[in-house]
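In: this one's sequence-less:
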């Protein structure tokens, strides 16, 4: 009776957590594949071709992630809902103002971006041709948001379901912040805020198309500013 009522549920949850960790590692490995074309070797050599390959590979990864997710749960697309679009835009404006003005005031620092953003800035400084810059911006604004939303707030969210609603929400948010390489408390606050707000949009709208829209708009504004 003791084994059935106490030990078996613990073993089951431990097994589910272990499986979620394995899925998380696999997702991390999959999502860094396109980066190999950018960060290995000198970016100045064949920059346009390497960026094109990055976009193509990223698109393929997003497609297969979508197909896998679609078989489990139809959570990616629906006919655009004006109410959900309005909610997404409202949340975006509030969160953007908080990240731009609230966090710097809270931490008395404007250094809110981690090494991930610094790597992006470094790449931008190395791009000289208009078409390589266009390909890189396309990756940042379109490909990367689609990939990350499908895998983090799509597949990872669904895989965490057996561990409860709290784990579904907290795990992808924490992993999302972690992979952006924050190194200070302020940077952790920035990425946890971004991941948390994206998760709010995911839970409220129940469709990834709105988190993709949010993520793309955020990355576009970061590039512009």
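Out: Good, I have the coordinates. Quick caveat, the model's predicted, so the values are computed rather than measured.
In: Could you use CA atoms for every contact and neighbour count after this?
Out: Noted.
In: Show me what the helix or strand hosting residue 172 is packed against.
Out: Here residue 172 is covered by helix 165-179, with elements defined by DSSP states H and E. Packing contacts for helix 165-179, counted by 3 or more Cα pairs under 8 Å, 6 or more residues apart in numbering; DSSP states H and E, involve helix 157-159, helix 185-205.
In: The closest residue to residue 53 other than its chain neighbours: what's it in contact with?
Out: Spatial nearest neighbour of residue 53, excluding adjacent residues (Cα to Cα, 6 or more residues apart in numbering): residue 37 at 7.1 Å. Neighbouring residues of residue 37 by Cα atoms under 8 Å, 6 or more residues apart in numbering: 50, 51, 53, 54.
In: before we move on, what about residue 196?
Out: residue 173.
In: so who does the residue positioned nearest the centre of the chain touch?
Out: Among the residues of the chain, the one closest to the centroid is residue 148, at 3.7 Å (Cα atoms, centre = their mean). Residue 148 is in contact with residue 31, counting by Cα under 8 Å, 6+ apart.
In: Mind jotting down where the strands sit in this structure?
Out: Read by DSSP state E, the chain holds no strands at all.
In: how about the helices in the protein?
Out: 2, 8-32, 36-39, 47-72, 82-97, 103-107, 115-126, 130-138, 144-150, 157-159, 165-179, 185-205, 208-224 (DSSP state H).
In: okay, now the one to match up with it:
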């Protein structure tokens, strides 16, 4: 696959998402829905849009079909040591990339948003986002960006070019999450490397699952986490924590590189 084609397919994915978003919002606005239940309708709509957006391009455009037996074969090849290393990499990655989320705090232009976590709306929103980000996003995004784009780019380009292009596109699809673009790009690079190393798409999916789960849990306890780091005042202890994150990420990657993969 050429780089231009990869870009065009990503634009198509984005356009499908926009069309579905407009369609769902139009339906919700037309229907006489109970305002108290809008939080549920909108949240379920976001989940359905995610599923439809990727399903259209994966199954209708790329004809990516698989049987339960195919999935069972992949599951049987899961190595628990490899899985543990991927979890270690994921934890380390989320620790050291926290600095990118703290940039606004470091330059003193941002005050953390105060959220009432006892508010039932927050709990519902968090639960719906957890379902979307932890269950559906890892599967759908890894199938498109790693299984489809990266693999097809790799047939025509080097690993470096293929990983960079697919990871840039992976990051751009998450706009307007500007501060997280570089961490998402790095995440994509690591995910590509894991896929090449293991030759099993389930490992990048599990890496994605672990990362999103950590982020979701962190968002639930964001006030406590923010208070902890603010009390450190971003001093040398803060720096040591980030270095620790880099260290265990590199440790996990090095061990995974040497690990035998069935």
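Out: Yep, it's here. Here the structure is a predicted model, which means the values were calculated and not measured.
In: Quick TM-score on the pair, please.
Out: Once superposed, the chains reach a TM-score of 0.66 (TM-score structural alignment, normalised by the length of the first structure), with 193 aligned residues with a Cα RMSD of 3.9 Å.
In: List just the nearest of the contacts of residue 37 of the first structure to residue 81 of the first structure.
Out: For those, the residue nearest residue 81 of the first structure by Cα to Cα is residue 54; the value is 31.9 Å.
In: To which residue of the second structure is the residue nearest to the centre of the first structure aligned?
Out: Alignment note (TM-score structural alignment): residue 148 of the first structure maps to residue 141 of the second structure.
In: how far away is its match from residue 134 of the second structure?
Out: Counting by Cα to Cα, to the nearest Å, the separation of residue 141 of the second structure from residue 134 of the second structure is 11 Å.
In: next one: residue 256 of the second structure
Out: Relative to residue 134 of the second structure, residue 256 of the second structure is positioned 23 Å away (criterion: Cα to Cα).
In: Would you agree residue 255 of the second structure is in contact with residue 85?
Out: Yes: the pair residue 255 of the second structure / residue 85 is scored as a contact, 7.3 Å apart, by Cα atoms under 8 Å.
In: In terms of neighbours, single out the busier of these two.
Out: The neighbour count for residue 255 of the second structure versus residue 85, taken as other Cα atoms under 10 Å, is higher for residue 85 (21 against 15).
In: How about the contacts made by the equivalent of the more buried one over in the first structure?
Out: Correspondence of residue 85 of the second structure to the first structure, assessed by TM-score structural alignment: residue 90. If you count contacts by Cα under 8 Å, 6+ apart, residue 90 of the first structure has none.
In: With residue 62 of the first structure instead?
Out: Residue 62 of the first structure touches 143, 146, 147, 150, counting by Cα under 8 Å, 6+ apart.
In: Now do the same for residue 76 of the second structure: its match in the first structure.
Out: Residue correspondence, TM-score structural alignment: residue 76 of the second structure in this structure matches residue 80 in the first structure.
In: just residue 151 of the second structure next, same as before
Out: By TM-score structural alignment, residue 151 of the second structure lines up with residue 158 in the first structure.
In: So what's the residue count around the nearest residue to its match once chain neighbours are set aside?
Out: Spatial nearest neighbour of residue 158 of the first structure, chain neighbours left out: residue 168 (7.3 Å); criterion: Cα to Cα, 6+ apart. By the criterion of other Cα under 10 Å, residue 168 of the first structure has 19 neighbours.
In: Residue 168 of the first structure matches what in the second structure?
Out: Under TM-score structural alignment, residue 168 of the first structure pairs with residue 162 in the second structure.
In: That match contacts residue 154, doesn't it?
Out: Yes: using Cα under 8 Å, residue 162 of the second structure is in contact with residue 154, at 5.5 Å.
In: any idea what residue 203 of the second structure aligns with in the first structure?
Out: Under TM-score structural alignment, residue 203 of the second structure pairs with residue 210 in the first structure.
In: ok, how many other residues are close to its match?
Out: 26.
In: which ones are touching it?
Out: Neighbour list for residue 210 of the first structure: 84, 85, 88, 201, 202 [criterion: Cα under 8 Å, 6+ apart].
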